[in-house]
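Asker: I'd like to go over a predicted model; first the sequence, then the structure.
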Amino acid sequence: MSNNQNASRASSKILWRIAAITTMGSLGFGYDTGVISGALPFMTLDASQGGLGLTPMTEGVVASSLIFGGAFGALFAGQLSDRYGRLGVLKALAILFALGALGTAVAPGIWTMVITRFILGIAVGGASSTVPVLIAELAAPKHRGRLVCQSELMIVSGQCLAYVTSAGLAHLFDSPFIWRYMLAIALIPAVLLYVGMHFVPTSPRWLVSKGRIAEAKTTLTGIRDTQREADRELKEIIAQCNVERHHSGVLGKLNEPWLLKLLAIGIGLGFVIQFTGVNAFMYYTPMILKETGMGTNAALIATIGNGVVSVIATLIGMWVINRMGRRSMLLLGLTVVVLAQIFLGVVLNFMPHSLVQSYLALSGVLVFLFFMQMCIGPVYWLLMSELFPTHARGLMNGISVSVFWIFNAIVAFVFPVLLSVMGGMTFFLFAVVNIGSIIFCTLWLPETKGLTLEEIEQQMKQRFSGRSKWRAVDVKAY
């Protein structure tokens, strides 16, 4: 075996290990967003029975408080990571993860729960904007798609873990207080993230932006196949940073029309992914299944299927993403999502309550989630780490992901109300919205497959400055 092949394997192992450590933040993100579906049925019990006495309205408030915190965390973590570095921000977020997990587990009342869920949301949102960026800035172009998708894999794995844990605890322990233990388990990924951050290198692009070129060279040498590859990439990063050095502050970083257009696409993609209704399924699948007459424990067990399908779909997506264009995957996923939502609407509106209806509804949810997590979720997080230029990546990613969390909160808050008022017609409404998303992606979404971050930046500037004609299937797209 040649020295180059040995070096390639060694650098790949290092990058996968870095991604595994960094995505502990994504695991916490997934667990904290998924566990609420198992905890809510117990939290709706009266306080005298061990719950918090939640009503449909306060259920929405509790579920969405984490998401509003996520919007706040994503926005400020993005800016702070540009200033202080991705690693320092992730260490601080790990501490917030731990505080939020403890706070929600011991919350004595509704408003304490809302406040601590908001704090937990800051950590979740901050991790969602920082983890993919750090991985993308460390990864070589040939590894970037799969490594960034590992973040999505850990998100859905965390959600799957939450579903399995919730169903298992509910089955094994006949206690109305079991929901507190469900929430406390979120401490584990928080501790792993904090400890793991001491073994992850600093982003070479951030180091160059701070004038620490020697450190950046050392980092790149350790994570690239050859010294020549590391030197070439370092020169590209230095050249790009020199061009961008005059940018400072929020207005300075966003002072060109092409950047605002790119930011609008990032925000639009957040709308696309959230208004598929994916988190309505993640948070409220037990509620959907109970609408068909299924019992609480049976609904919790059935929800495990959500997590398992999501993990399998994401693994397939990680394999496919370097073979298909980002744009093609997204459009395929949205098309099947629309069909699955129409199917769900038909099942819930036009079939009598029965075991057949329950299983057909569950099958519709699982088909939806399979294509959502294979084609849409991974592509979204990958694009958020790729689309934006180095000098404003943290800021623009933070703004985009912050609005993504606001869209998430709107869906989480409104869905139980829509379901109670409109029933199965709710899914027809989502289908119409997603047809609009298909049109948006067809017209506006660029292709980034196979390009370095610096090449993507140049392509985006050319396209959105109107300096050259852009085609969706441009260089290296397929």
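Answerer: Yes, it's here. Numbers count the residues shown, from 1 in each chain.
Asker: okay, CA-based contacts and neighbour counts for the rest of this
Answerer: OK.
Asker: so residue 178 makes contact with residue 170?
Answerer: Yes - between residue 178 and residue 170 there is a contact under Cα atoms under 8 Å: 6.8 Å.
Asker: and stretch 138-152, how far from the chain's centre?
Answerer: 14 Å (Cα atoms, centre = their mean, to the nearest Å).
Asker: same deal with stretch 429-441?
Answerer: Chain-centre distance of stretch 429-441: 20 Å, with Cα atoms, centre = their mean.
Asker: Equivalent analysis for stretch 403-413, please.
Answerer: 13 Å.
Asker: For whichever strand or helix holds residue 69, which helices and strands make contact with it?
Answerer: Secondary structure from DSSP states H and E places residue 69 in helix 56-84. Contact here means 3 or more Cα pairs under 8 Å, 6 or more residues apart in numbering; DSSP states H and E; on that basis helix 56-84 packs against helix 86-106, helix 110-138, helix 393-422.
Asker: Go through these and pick out the most buried.
Answerer: helix 110-138 (a mean of 27; mean count of other Cα atoms under 10 Å).
Asker: what inclination does that one have with respect to helix 393-422?
Answerer: Between helix 110-138 and helix 393-422, the angle formed by their directions is 140 degrees, by axes from the mean of the first three to the mean of the last three Cα atoms, to 10 degrees.
Asker: what's the spacing between helix 110-138 and its chain's center?
Answerer: Counting by Cα atoms, centre = their mean, helix 110-138 is centred 10 Å from the centre of its parent chain.
Asker: Second structure follows, compare the two:
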Amino acid sequence: MDFTGFKGLTFFLSYSIFSAVLGMLQFGYNTGVINAPETNIEYFMKYVYKSRYGEDIQDEAVQRLYSLAVSIFAIGGMLGGFIGGMVANRFGRKGGLLLNNILGIGGGCLMGFTKISNCYEMLFFGRFIIGVNCGLNTSLVPMYISEIAPLNLRGGLGTVNQLAVTVGLLLSQVLGIEQILGTNEGWPLLLGLAVCPALLQLVLLPVCPESPRYLLITKQWEEEARKALRRLRASNQVEEDIEEMRAEERAQQAEASISMMELICSPTLRSPLIIGVVMQLSQQLSGINAVFYYSTSLFTSSGLSDESAKFATIGIGAIMVGMTLVSIPLMDRTGRRTLHLYGLGGMFIFSIFITISFLIKEMIDWMSYLSVVSTLSFVVFFAVGPGSIPWMITAELFSQGPRPAAMSIAVLVNWMANFLVGIGFPSMKSALDNYTFLPFSVFLAIFWIFTYKKVPETKNKTFEEILAIFRHGNGRSMLNCVNALEHLPGTEPTVGEEKTQQDSFANPFEQQLFRSTYSYCSRSHHTYPIASAGSEHSSHHRRESCDRPPPPLPPPRFPNNAV
């Protein structure tokens, strides 16, 4: 096997990644753990209600209480995702994760002692607290990993986020079977085991370094950043990383203290923000939660016993783990955009097959097996693309300044969509019956088209190079960059000339785009887009190689108050 793609994966980097993704394992575990003991939890709620009020509670009321226990987790996740950026800036990525474990331990203890206390309100409160914990994890962990990973490994290591989620889901499914903890006596322990990832992270994470980018750019602690890089890279040669961060630091001076509202209103950052949000929606509105909801009944309809169907559902979790492992080396070879397109396309095809199998399963005996195969294939393609890429690419689309705010918005949207699917799916199932998956098919088609048209490839690009892809819609920024690039190759501008060209930008973000594009082309001799600006020139694009300077363009005409 070829391991050249894993150059730079040191022991200490692996240790730091493992310690951090325990937070994503926590997220996966608590997402799936509530499903298996549903009957046991409802029985407990009936018992507590009767002991309090001396009368039986109606089945509909019990179902509402259980639904509250399930959905309040997503409400906590929204809150955690919303404050994730503020926590990352205030306490650091590592510091925020360490503090977050207090919530993990507290929420796990509340859920674990629910039955002993004879108080189902403790379950609600515990699920809410652990939801806040998981919301913070989904914001902090991808941010931390993307900032400590070397450029050539950032995609593969970013996939470890989803791997940890799938392992957590599988673990909750395995422990939740009746032979282990899926009993009236065992379900409190099943829920209380949420303290274990938090405790383990509290033990392992203090040894890990803080994000070097956070240390250098946010805290201005260059020596601490160098020490962190030397440990992560197992080398004293960290100047290339430091220089990249210094370039980002210069950009940070123009975009410091970017709030969510400023991020939303920024013309330069609006496009990557929309992409990040849509990528998160492509994960939650793909129908994967509906597949998990349907899986047991699908396998039962194919002729499996109830017990066998439960084990087959565990098999789905195992497939997700296996396919996520397969996607790790592909992420930095095939690319994020390509894998996401494959994933969405495959899910679209098999969602159609699932609908067909629902419609004619009673007419053709073997059609029920098509639904099983389609379900498994649907999960395979989810693991390849939408399962892991949205978390990773959202962190990649932004530089240090706006990244925390962008992650907060994206994670908030992810949790909101998660909540809406969880609340709305039962009603949608009742209304649409066999056509339940058609809305998801429509969403998948829309997301595929959006990804094909709008999402850039971020493979092997620095954060600054990714930022250079996005520019103002009027083309002014890129035109100034092109004017500067007329000096390449062999006729690089002097420091004074470069500074004059850079200072010609009225907007700080345009200055950053100049630095990013100039550095990218002069260093790597990649191709770059050329666009004319102003009402007198056409807006078409053409591509020229940095190895051959483009023909001179007329200078742009800016209004005096151009921004």
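Answerer: That came through fine. Keep in mind that what you see is a predicted model, and the values were worked out from it rather than measured.
Asker: Can you calculate the TM-score here?
Answerer: Scored against TM-score structural alignment, normalised by the length of the first structure, the superposed chains reach a TM-score of 0.88; 465 aligned residues with a Cα RMSD of 3.0 Å.
Asker: Can you add distance to residue 8 of the first structure and give the helices and strands packed on helix 56-84 of the first structure back as TSV?
Answerer: Output for those, formatted as TSV (distance: least, Cα to Cα, whole Å):
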stretch	distance to residue 8 of the first structure
helix 86-106	25
helix 110-138	15
helix 393-422	28
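Asker: and residue 26 of the first structure, which of the ones you listed is closest to it?
Answerer: With Cα to Cα as the criterion, residue 26 of the first structure lies closest to helix 110-138 of those, at 6.6 Å.
Asker: helices and strands around that closest one, which ones?
Answerer: Here helix 110-138 of the first structure touches helix 3-22, helix 24-43, helix 56-84, helix 86-106, helix 141-172, helix 204-209, helix 377-386, helix 393-422, going by 3+ Cα pairs under 8 Å, 6+ apart.
Asker: Show me which positions of the third one end up buried.
Answerer: Buried residues in helix 56-84 of the first structure, counting neighbours by 16 or more other Cα atoms under 10 Å, are found at 58-82.
Asker: List the contacts of stretch 189-204 of the first structure.
Answerer: Residues outside stretch 189-204 of the first structure that contact it (Cα atoms under 8 Å, 6 or more residues apart in numbering) are 18, 21-25, 27-28, 85-87, 90-91, 94-95, 97-98, 134, 137-138, 215-217, 219-220.
Asker: if we go to 6 Å?
Answerer: The contact list for stretch 189-204 of the first structure (Cα atoms under 6 Å, 6 or more residues apart in numbering) reads 18, 21, 24-25, 28, 91, 94, 97-98, 137-138, 216.
Asker: got it, and stretch 102-114 of the first structure?
Answerer: 62, 65, 116, 180, 183-184.
Asker: of the residues you listed, closest to residue 401 of the first structure?
Answerer: Among the contacts of stretch 102-114 of the first structure, residue 65 lies closest to residue 401 of the first structure (Cα to Cα), at 16.0 Å.
Asker: Which residue in the second structure aligns with that closest one?
Answerer: Under the alignment by TM-score structural alignment, residue 65 of the first structure pairs with residue 72 in the second structure.
Asker: Distance-wise, check the closest residue to residue 306 of the first structure other than its chain neighbours relative to residue 457 of the first structure.
Answerer: Using Cα to Cα, 6 or more residues apart in numbering and skipping residues adjacent in sequence, the residue nearest residue 306 of the first structure is residue 366, 6.2 Å away. From residue 366 of the first structure over to residue 457 of the first structure the distance is 37 Å, taken as Cα to Cα, to the nearest Å.
Asker: what does residue 151 of the first structure give?
Answerer: As judged by Cα to Cα, residue 151 of the first structure and residue 457 of the first structure stand 22 Å apart.
Asker: which residues of the stretch 251-400 of the first structure fall in strands?
Answerer: For the stretch 251-400 of the first structure, strands defined by DSSP state E, counting those that start in this stretch do not occur.
Asker: quick one, helices of it?
Answerer: Applying DSSP state H, counting those that start in this stretch to the stretch 251-400 of the first structure gives helices spanning 257-274, 278-291, 296-320, 326-350, 355-371, 377-386, 393-422.
Asker: so which of those helices gets nearest residue 127 of the first structure?
Answerer: helix 393-422 (10.3 Å).
Asker: What residues in the second structure pair up with the following helix or strand past the closest one?
Answerer: Using DSSP H and E, the next helix or strand after helix 393-422 of the first structure towards the C-terminus is helix 425-444. Using TM-score structural alignment, the residues of the second structure aligned to helix 425-444 of the first structure are 435-454.
Asker: which of the residues in the matching stretch are buried?
Answerer: 435-438, 440-445, 447-448, 450-451.
Asker: can I get the contacts of stretch 102-114 of the first structure in TSV with distance to residue 3 of the first structure?
Answerer: Below are the contacts of stretch 102-114 of the first structure laid out as TSV (distance: Cα to Cα, whole Å):
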residue	distance to residue 3 of the first structure
62	55
65	53
116	52
180	53
183	48
184	48
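Asker: And for stretch 426-443 of the first structure, what's in contact with it?
Answerer: Applying Cα under 6 Å, 6+ apart, the contact partners of stretch 426-443 of the first structure are 272, 338, 341-342, 345.
Asker: and residue 447 of the first structure, helix, strand or coil?
Answerer: At residue 447 of the first structure, secondary structure determined by DSSP: H, G, I helix; E, B strand; the rest coil is coil.
Asker: That one: neighbour count?
Answerer: 25 (other Cα atoms under 10 Å).
Asker: Isn't residue 84 of the second structure up against residue 136?
Answerer: Yes - proximity of residue 84 of the second structure to residue 136 meets the contact threshold set by Cα atoms under 6 Å, at 5.2 Å.
Asker: Next one: residue 220 of the first structure from residue 475 of the first structure, what distance?
Answerer: Computed with Cα to Cα, the distance linking residue 220 of the first structure and residue 475 of the first structure is 26 Å.
Asker: quick one: which of these two has more around it?
Answerer: Applying other Cα under 10 Å to residue 220 of the first structure and residue 475 shows that residue 220 carries more neighbours, namely 26 against 14.
Asker: Point me to the helix or strand that includes residue 544 of the second structure.
Answerer: Counting by DSSP H and E, residue 544 of the second structure is found in strand 541-545.
Asker: List the buried residues for that strand?
Answerer: In terms of neighbour count (16+ other Cα under 10 Å), strand 541-545 of the second structure has no buried residues at all.
Asker: again with stretch 152-160 of the second structure
Answerer: Neighbour-count burial for stretch 152-160 of the second structure [16+ other Cα under 10 Å]: 152-160.
Asker: Same check on stretch 224-237 of the second structure?
Answerer: For stretch 224-237 of the second structure, the neighbour count (16+ other Cα under 10 Å) marks 224-226, 228-229, 231-234 as buried.
Asker: With distance to residue 182 of the second structure and secondary structure as new columns, can the residues you listed be given to me in a markdown table?
Answerer: Below are these laid out as a markdown table (distance: Cα to Cα, whole Å; DSSP: H, G, I helix; E, B strand; the rest coil):
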| residue | distance to residue 182 of the second structure | secondary structure |
| --- | --- | --- |
| 224 | 48 | helix |
| 225 | 47 | helix |
| 226 | 49 | helix |
| 228 | 44 | helix |
| 229 | 45 | helix |
| 231 | 43 | helix |
| 232 | 41 | helix |
| 233 | 44 | helix |
| 234 | 45 | coil |
